[in-house]
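# quick check, what structure comes out for this input:
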Amino acid sequence: MRPGRRAVTLAMLGAAGVTLAACSSGPPPVTYVLGTPASDSSATVPLAGRPVVEVKPVLVPDYLDTSDIQLRRDGNVVAPSTTGRWAERLSAGVTRAMAAELTRRLPGLVVATTVPAERPARQVLAEIQSFEPRSNGVVVLVGRWRVLDGAARDTLAGESVSLTAPLAGQGDAEVVAAMTRLIEDLAGRIADGVRRTTPGSASRRG
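Here you go, the predicted model:
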């Protein structure tokens, strides 16, 4: 083997060894999703004739809209968790979890996250400005939401919110649980707005 080729081969083997050592340094991060798991009971619900509520994709700041679970440190420092990650981008997870909770709370309506074939009775717009676990042991959600008339696109209900949930521990699972509670709290407020402005919508709380 020529000296030059031998040196290249040794360098490649060395790089592979470093990569393997890095991969074997610890377990892979746990993957999490937002929201409460759906019930495992069997049920069939007819959808024909029910008003449609279209949930638009939730807007999330770019620095949060990744698959990293971002943790706010002191000052303006955010750092990704090294032991856990999201199964999807945060904006997609928030939209999915919010729609699932609205479905549970509004059984008389059809909640959709895609553009329906017919004009929806109501549209939900939500924007999150901050959604992070803090070093003081709480998760903070700051944002705003609106319920729009699907035809005229007039704002029928809405508010700005600043919500907090305590962390039961410092692990990723506790962070995800607290963030889920806040999304469900936000969805509950939106559901109340939909009920107030949609004739014939059934009420379900909890």
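# please count neighbours and contacts with C-alpha atoms only from this point.
Fine.
# please identify the helix or strand for the nearest residue to residue 145 once chain neighbours are set aside.
Spatially, and ignoring its direct neighbours in sequence, residue 145 is nearest to residue 126 (4.3 Å; CA to CA, 6 or more residues apart in numbering). Per DSSP states H and E: residue 126 is located in strand 122-133.
# measure residue 161 to residue 129 for me?
Distance, residue 161 to residue 129, by CA to CA, to the nearest Å: 10 Å.
# now the common contact residues for the two.
Residues touching both residue 161 and residue 129 (CA atoms under 8 Å, 6 or more residues apart in numbering): 141-143.
# please indicate which of those are buried?
With burial judged by 16 or more other CA atoms under 10 Å, the buried subset of those is 141, 143.
# can you point out the buried residues in stretch 130-143?
By neighbour count on 16+ other CA under 10 Å, the buried set for stretch 130-143 is 131-134, 138-141, 143.
# show me where the protein has its strands.
30-32, 52-55, 68-72, 78-86, 110-112, 122-133, 138-149, 155-166 (DSSP state E).
# which other residues reach the fifth one?
Taking CA under 8 Å, 6+ apart as the criterion, the residues outside strand 110-112 that touch it are 47, 50-55, 99, 102-103.
# what's the longest helix along the chain packed up against?
For the chain, the helix with the greatest residue count under DSSP state H is helix 172-197. The helices and strands touching helix 172-197, judged by 3 or more CA pairs under 8 Å, 6 or more residues apart in numbering; DSSP states H and E, are strand 78-86, helix 90-105, strand 122-133, strand 138-149, strand 155-166.
# how about this one, so we can line them up?
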Amino acid sequence: MAGIAGCSGAPPLKQVLLAPPQASQVARQGANWQVARVKVPDYLDSYHIRYRASDFVIDELADAKWAQRLPAGVTALLQSAIDSSLKQNRHRPYTVHVDISTFAPQPSGKVVLSAHWRVTNRQSHETVAQNAAVINKPLAVKKRSPEAIGRTMSQAVRTLAQRIVSTAG
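Below you'll find the predicted structure:
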């Protein structure tokens, strides 16, 4: 009995999403642009919500996990954000490739997203545009809450989408 009583105090893990539910998003006709699966470092390719605790230490939240693996969540949100950002050239056969090198809350209280991206034409295989981006977004609160991290990382992905569209769109 003592073992069962000890386990009952642990709260359930929170499941964190990068995007709000589909019902709260504006329905738009999809563009012909396709986002290839976003590449991330191996330590970020998981359900764990990781953050940089210091210069040499990566830690993870004990009370929450991503609802889907981070690369899948980033890819889906980037596709949605690009679709909703495109005003013209929606029907060009483009593929967006993103390679993230850093994407985590930092000890400074900011989320940093560092990525190289490239847009290619699927028919001609030519590179249409490419660039690197370092996006810094302050956490709404200094405390590393699952909701604050999810919201701030979502804002960083949306900013990346806007930069890609403004350069290649």
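# tm score of chain vs chain?
In this superposition the chains share a TM-score of 0.87, using TM-score structural alignment, normalised by the length of the second structure; 166 aligned residues with a CA RMSD of 2.3 Å.
# hang on, the earlier thing: quick one: map the residue nearest to residue 145 of the first structure onto the second structure.
In the second structure, residue 126 of the first structure lines up with residue 98, judged by TM-score structural alignment.
# about what we covered before: closest to residue 8 of the first structure out of the strands of the first structure?
Relative to residue 8 of the first structure, the nearest member of these by CA to CA is strand 78-86, separated by 33.1 Å.
# average offset of the closest one relative to the second structure?
Strand 78-86 of the first structure differs from its equivalent in the second structure by a mean of 1.0 Å after superposition (mean CA distance after the TM-score superposition for the first structure).
# reformat the strands of the first structure as JSON lines; add distance to residue 8 of the first structure.
Listed next are the strands of the first structure as JSON lines, based on distance: least, CA to CA, whole Å:
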{"stretch": "strand 30-32", "distance to residue 8 of the first structure": "37"}
{"stretch": "strand 52-55", "distance to residue 8 of the first structure": "55"}
{"stretch": "strand 68-72", "distance to residue 8 of the first structure": "36"}
{"stretch": "strand 78-86", "distance to residue 8 of the first structure": "33"}
{"stretch": "strand 110-112", "distance to residue 8 of the first structure": "56"}
{"stretch": "strand 122-133", "distance to residue 8 of the first structure": "46"}
{"stretch": "strand 138-149", "distance to residue 8 of the first structure": "50"}
{"stretch": "strand 155-166", "distance to residue 8 of the first structure": "54"}
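# any idea which of the ones you listed is most buried?
strand 52-55 (a mean of 24; mean count of other CA atoms under 10 Å).
# show where that one falls in the second structure, residue numbers please.
Under TM-score structural alignment, the match for strand 52-55 of the first structure is residues 32-35.
# ok, back up a step: buried residues in the longest helix of the first structure, which are they?
Quick answer for helix 172-197 of the first structure (16+ other CA under 10 Å): 172-173, 175-195, 197.
# same check on stretch 91-102 of the first structure?
91-102.
# contact partners for the closest residue to residue 161 of the second structure other than its chain neighbours?
In space, and not counting its chain neighbours, residue 161 of the second structure is closest to residue 82: 5.4 Å by CA to CA, 6+ apart. Taking CA under 8 Å, 6+ apart, we find residue 82 of the second structure in contact with 161-162, 165.
# could the buried residues of stretch 130-143 of the first structure go into a markdown table alongside distance to residue 154 of the first structure?
What follows is these, written out as a markdown table (distance: CA to CA, whole Å):
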| residue | distance to residue 154 of the first structure |
| --- | --- |
| 131 | 28 |
| 132 | 31 |
| 133 | 34 |
| 134 | 36 |
| 138 | 35 |
| 139 | 32 |
| 140 | 29 |
| 141 | 26 |
| 143 | 20 |
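# wait, residue 50 of the second structure sits on residue 106?
No. Counting by CA atoms under 8 Å, residue 50 of the second structure sits too far from residue 106 to count as a contact (10.0 Å).
# now do the shared contacts for those two.
With CA under 8 Å, 6+ apart, residue 50 of the second structure and residue 106 have no common neighbours.
# go ahead and flag the most central residue of the second structure.
Central residue of the second structure (CA atoms, centre = their mean): residue 74, 3.5 Å from the mean position.
# show me what it lines up with in the first structure.
Per TM-score structural alignment, residue 74 of the second structure is aligned with residue 94.
# now do that match against residue 136 of the first structure, distance only.
23 Å.
# count the residues that sit near residue 152 of the first structure.
The tally of other residues near residue 152 of the first structure (other CA atoms under 10 Å) stands at 9.
# tell me the spacing between it and residue 109 of the first structure.
Distance from residue 152 of the first structure to residue 109 of the first structure, by CA to CA: 19 Å.
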